[in-house]
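*Asks:* Based on what follows, work out the 3D shape:
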Amino acid sequence: MTNQDIRQLAAWLKETHLAGAELRRPGMHLVLKRGDDAAVAVVAAPEPVKAVDERLLKTPGLGRLLLTHPDQQDVLVAVGSPVEQGQLVALLQVGELLLPVRSQLAGRLAAVLTPCGSTVGYGEAFMRLATA
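*Replies:* Below you'll find the predicted structure:
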């Protein structure tokens, strides 16, 4: 995100009389707040570096996470079963569109972290794999 983008967001906040906005992306956390009569305060700080857990499967976008196909009852991957890299593990429903969510890693499904039908954002961990 550039300084110009931040300025544009601040202008939109002022025009719409909103008190503030908060944006989170991997590696970035931006908070914009307006005072009553004060100038717009811009605070941008990088998120603290966390230990990366490479065994988490994360969502590729926004939508409703489905662990089963709407026309079937069986889950795409059961806890305890092996998972291959590139294997279909979930579906992301955006309106009427169903997008495939494939595993970026190989391993054994240790846990499902997000219930089927939950609304998810970009980069949310929804499954944890154990080494095969």
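*Asks:* When you work out contacts or count neighbours from here on, use the C-alpha atoms and nothing else.
*Replies:* Fine.
*Asks:* burial measure for the residue nearest to K33 when sequence neighbours are not counted, as a count.
*Replies:* Nearest non-adjacent residue to K33, counting by CA to CA, 6 or more residues apart in numbering: G20, 4.1 Å away. Look at G20: counted by other CA atoms under 10 Å, it has 17 neighbours.
*Asks:* go on, P82?
*Replies:* 17.
*Asks:* just to revisit the earlier point, is the residue nearest to K33 in contact with A41, as I believe?
*Replies:* No. Between G20 and A41 there is no contact under CA atoms under 8 Å: 9.6 Å.
*Asks:* returning to what we had before: relative to S103, how far out is the residue nearest to K33?
*Replies:* 36 Å (CA to CA, to the nearest Å).
*Asks:* what does A10 give?
*Replies:* Between A10 and S103 the distance is 38 Å, computed by CA to CA.
*Asks:* Surely L13 is within a strand?
*Replies:* No. Looking at L13 with DSSP: H, G, I helix; E, B strand; the rest coil, it is helix, so not inside a strand.
*Asks:* Please report how far it lies from N3.
*Replies:* 15 Å.
*Asks:* Which one's more surrounded, the two?
*Replies:* Between L13 and N3, counted using other CA under 10 Å, the more crowded position is L13 (18 against 8).
*Asks:* Could you also give me the structure for this next sequence, so I can compare it with the first?
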Amino acid sequence: MQCSSALPRTATTPSVVALYSATHVEAGPHVVKSPGVGWVRLSHPLMEGSLARLGEAVGANDIVALIQVGPLMLPVHASSDGTITVLLVNEGDTVDFDAPLLHLQSSPPA
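*Replies:* So this is what the prediction gives:
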């Protein structure tokens, strides 16, 4: 039996182009969605100030809100660098999984 170190290319093997397309974020508006069911918290109860405000610039993976599920706080991360253009929820609103929370206008790549 002969063993080859190279894996055969199949239809399910992703190409470099497919991987780039899946991770590349285009400039334009993005909807940031809820990671779970719970209550929206736009600020942490133990900290002063908002996590993110309308018109504020945020970085990719910055925490822009929290979803409270009982005592647990689930972070909501920005999907890319950009500016918060629309808040679709208010403090204390109840949301479902994958509910839209805010719009983020991403910056074009440099």
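*Asks:* TM-score for the pair, please.
*Replies:* The TM-score (TM-score structural alignment, normalised by the length of the second structure) is 0.66; 80 aligned residues with a CA RMSD of 1.6 Å.
*Asks:* Tell me which residue is most central in the second structure.
*Replies:* Note on the second structure: the residue nearest the mean C-alpha position is S79, at 3.5 Å, using CA atoms, centre = their mean.
*Asks:* Tell me the counterpart of that residue in the first structure.
*Replies:* Applying TM-score structural alignment, one finds that S79 of the second structure aligns to Q104 in the first structure.
*Asks:* and if you look at H30 of the second structure?
*Replies:* By TM-score structural alignment, H30 of the second structure lines up with R55.
*Asks:* burial measure for the closest residue to that match other than its chain neighbours, as a count.
*Replies:* By the measure of CA to CA, 6+ apart, the closest residue to R55 of the first structure outside its immediate chain neighbours is L129, 5.2 Å from it. The tally of other residues near L129 of the first structure (other CA under 10 Å) stands at 23.
*Asks:* how much space is there between L129 of the first structure and R24 of the first structure?
*Replies:* 25 Å.
*Asks:* Give me the aligned partner of Q68 of the second structure over in the first structure.
*Replies:* By TM-score structural alignment, Q68 of the second structure lines up with Q93.
*Asks:* What lies in contact with the helix or strand where that match lies?
*Replies:* Assigned by DSSP states H and E, Q93 of the first structure falls within strand 88-94. Applying CA atoms under 8 Å, 6 or more residues apart in numbering, the external contacts of strand 88-94 of the first structure come out as 61-69, 76-77, 98-103.
*Asks:* can you map out the helices along the first structure?
*Replies:* 3-16 (DSSP state H).
*Asks:* what's the residue nearest to the centre of the second structure in contact with, if anything?
*Replies:* S79 of the second structure touches H30, V32, A60, N61, counting by CA under 8 Å, 6+ apart.
*Asks:* can you put the residues you listed in CSV and add neighbour count?
*Replies:* As requested, these are exported to CSV (neighbours: other CA atoms under 10 Å):
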residue, neighbour count
H30, 20
V32, 23
A60, 12
N61, 13
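*Asks:* In contact with L129 of the first structure, which residues?
*Replies:* Here L129 of the first structure is in contact with R55, L56, L57, A106, G107, R108, L109, A110, A111 (CA under 8 Å, 6+ apart).
*Asks:* how close does the first one get to A125 of the first structure?
*Replies:* Using CA to CA, R55 of the first structure is found at 10 Å from A125 of the first structure.
*Asks:* Could you report the neighbour count for the spatially closest residue to L74 of the second structure that is not a sequence neighbour?
*Replies:* Excluding its sequence neighbours, the residue lying closest to L74 of the second structure (CA to CA, 6+ apart) is I67, at 5.0 Å. Neighbours of I67 of the second structure under the rule other CA under 10 Å: 25.
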